[in-house]
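> I'll drop the sequence and a predicted model, then ask my questions.
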Amino acid sequence: MSILYRSDAARAPAWVRYFAEHAPDLDFRVWPDAGDLDEVEYLIAWQAPADFIAQLPRLKVFFSSGAGVDHVDFSAIPAHVPIVRMVEPGIIDGMVEYVSLCVLALHRDFFDYLQAKAARSWAPLKVLPASARTIGVMGMGSLGSAVLQRLASYGFDLRGWNRSRRELPGVESFAGAEQLQPFLAGCDVLICLLPLTPATRGILNRELFSRLPAGAALINVGRGSHLVDADLLEALDSGQLSRAILDVTEPEPLPVEHPFWAHPRVFLTPHVASMTQPESAAPILLENLRRHQRGEPLEDAIDRSRGY
């Protein structure tokens, strides 16, 4: 039984070591040393080019090497082949760390103090308790729920919005299009952790920003295509939004001439908020593969009709 890894080459050796030690019965291959593609039954990959998938006639499961699957061309993968997204502790922990850093930096006016330092200005700002800030998370899946649970430990007032209602202790829950406006109305910091689907593409736009309290901040760790760039710049320049922290952009890398680079109230990182960690991902994926071999349902298989 053959498994082909076709993702980040730098992480491939860790995958090879784990499968060699824990699943010596499996033929683990790394692209481009793939051997006979007719033998490949499981694929671990970031993307699924149609011409490549067509060369895998025995493919049984497509394992995405990332938490999102919006980059995957569903039409290229036969309908009978499950698509499984990566949900593993390394991805979750990385996202929790990054979002916590961003929220705390905004809460404690870190970016204001950076500007003050550049101006050599000693200008203390009033310190507010965490309970005085309301943090809202759009997307209460595995990542969003973990972020909310960590932020709760700091004492922030928390609310979450999801397509369908999900309840978390200490979090005010909102669901569906009819509850989006009341959700937004109370958010001092808005965090986007939505999956990218046709319904969520461009959701971070002028209308949404107008529903937030004046001076709110945005953290986008979803996908760059969630955001309408021109609308964000307008909201920042008008004061409707105070700051934006963007880990994702469209396109990536962001072109050097893009106005985000020079805008004083935009902070950018190059899609590094969360990454798959082979040491924690390989055991999760292997157990899922064994479930499939035993005829049991796969964990974290996506619903193609929803896109996640």
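Everything's here; your move. Being a predicted model, the structure only gives us computed values, none of them experimental.

> CA atoms for contacts and neighbours, from now on please.
Noted.

> Do a quick rundown of the strands in this protein.
For the chain, the strands defined by DSSP state E cover 2-6, 27-30, 40-45, 61-64, 83-84, 134-138, 157-162, 171-175, 189-192, 216-220, 241-246, 266-268.

> List the residues that contact the residue lying closest to Leu194 once chain neighbours are set aside.
Of all residues not flanking Leu194 in the chain, Gly139 sits nearest, at 4.5 Å (CA to CA, 6 or more residues apart in numbering). With contact taken as CA atoms under 8 Å, 6 or more residues apart in numbering, Gly139 is in contact with Gly160, Trp161, Asn162, Arg163, Cys192, Leu193, Leu194, Pro195.

> of all those residues, which comes closest to Arg243?
Of all the contacts of Gly139, Arg243 sits closest to Cys192, with 14.2 Å by CA to CA.

> any idea how far that closest one lies from Gln115?
From Cys192 over to Gln115 the distance is 26 Å, taken as CA to CA, to the nearest Å.

> take a look at this one as well, against the first:
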Amino acid sequence: MVLNVLFAARDGLWPDYEAHLPAAFAKAGLDVNLQRDHAPEDVDYIIFAPHDGLTDFTPFTRAKAVLSLWAGVESIIVNETLTQPLTRMVNPGLTRGMVEWVTGHVLRHHLGMDRQILNQDGTWTPVVPPLAEDRKVTVLGLGALGAACATALTGLGFDVTGWSRSRKAIDGAQCLSGDAGMDDALRGAEIVVLLLPDTAATENALNTKSLALLAKGAFVVNPGRGPLIDDDALLAALDSGQVAHATLDVFRVEPLPAEHPFWAHPSVTVTPHIAAETRPKTAAIEIAANIARSERGEAMLHLVDRNTGY
């Protein structure tokens, strides 16, 4: 049976996915008619990333699922017309990208690389960092991305504590859970990596109270979601020296407005939401495999729970 699959995302994404999806579908044993303009009533599956074109899912009465190209789905699940099952993107390329970005910036702060790069005035000032085993790193959020980053950091020898809403286990890391567990995970942390989902329960996870739990001069690394941080509280912590530096990849408003104080602050690094970009080649394989599961009558992977928001 031929499956009608609609690709509904911004124009710039189409050429790369058009180059990879057909081969992925064929390898998965699927006969697919992939288009950008199927009649809604004929569509079996929708590959989706939010854009100005598709905002009403009501006409897609035959669609069995909507497969998001993004790991984060908080801007999708608020659409009341979306009644079809929704999957989020989890794939090796996205995970590897996040692990590389996180480990790079954690090592940057651990080794004091900024100080060495900026100190080029002829002054010989050797400052030896501690070994990784003596550096306390906390990872908030132990989903697929957080768990992969925590695993990589333990592999480098860091003293890693992870926190998640539900209990998890990661070899070599201390894993905490529950409301009280977050405070325990943050207490004394020298580097904090934020990889929580964006939900009502996680908004402002880093605020005045929680930032005060960190070790004096700690580093904050946020490739997760902008609303996880109270911006004003972080700026105050940076100005007081409670936080030495914040490396931020995600923001409440994107692109980050030119007038936002993060741009000008000497202790903030802004990166333009690049920590874990979905790679079309690996994403296509994941999408095809998930549709194949559905067609075999198996439960699709990475289905979003509307109650938890992820």
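That came through, no problem. In this text, all values refer to a predicted model and were calculated from it rather than measured experimentally.

> Cys192 and Gln115 of structure 1: which has the busier surroundings?
Set Cys192 of structure 1 next to Gln115 and count neighbours by other CA atoms under 10 Å: Cys192 wins out with 23 against 12.

> how about the more buried one, what's its partner in structure 2?
Using TM-score structural alignment as the criterion, the counterpart of Cys192 of structure 1 in structure 2 is Leu194.

> Roughly how far does that match sit from Gly146 of structure 2?
For Leu194 of structure 2, the distance to Gly146 of structure 2 - CA to CA - is 8 Å.

> which one is Asn290 of structure 2 nearest to, not counting chain neighbours?
Met300 (5.6 Å).

> The one you found is in contact with Arg293, isn't it?
Yes. Assessed by CA atoms under 8 Å, Met300 of structure 2 is found in contact with Arg293 at 6.0 Å.

> Neighbour count for those two, which is higher?
When Met300 of structure 2 and Arg293 are compared for neighbours, Met300 comes out ahead with 19 against 15, by other CA under 10 Å.

> Return the residue of structure 1 aligned against the more buried one.
Aligned partner of Met300 of structure 2 by TM-score structural alignment: Leu298.

> Wait, its match touches Arg291, no?
Yes. Shown here, Leu298 of structure 1 and Arg291 form a contact pair, counting by CA under 8 Å, at 6.4 Å.

> Do you have the helices of structure 1 handy? List them.
12-22, 50-53, 89-107, 110-118, 142-152, 180-185, 206-211, 229-238, 278-293 (DSSP state H).

> Any idea which of those helices gets closest to Ala76 of structure 1?
helix 50-53 (4.6 Å).

> Tell me the buried residues in the closest one?
Ile53 (16 or more other CA atoms under 10 Å).

> ok, now stretch 284-296 of structure 2?
Ala284, Ile285, Glu286, Ile287, Ala288, Ala289, Asn290, Ile291, Ala292.

> residue in structure 1 matching the first one?
Think Ala284 of structure 2. In structure 1, Ala284 of structure 2 lands on Ala282 (TM-score structural alignment).

> Spell out which residues sit in contact with that match, please.
Trp15, Tyr18, Phe19.

> residue nearest the centroid of structure 2?
Taking CA atoms, centre = their mean, the centroid of structure 2 lies closest to Gly224, which sits 4.4 Å from it.

> List the contacts of the aligned partner of that residue in structure 1.
Structural correspondence for Gly224 of structure 2 with respect to structure 1 (TM-score structural alignment): Gly222. Residues in contact with Gly222 of structure 1 (CA under 8 Å, 6+ apart) are Cys192, Leu193, Leu194, Pro195, Leu196, Val248.
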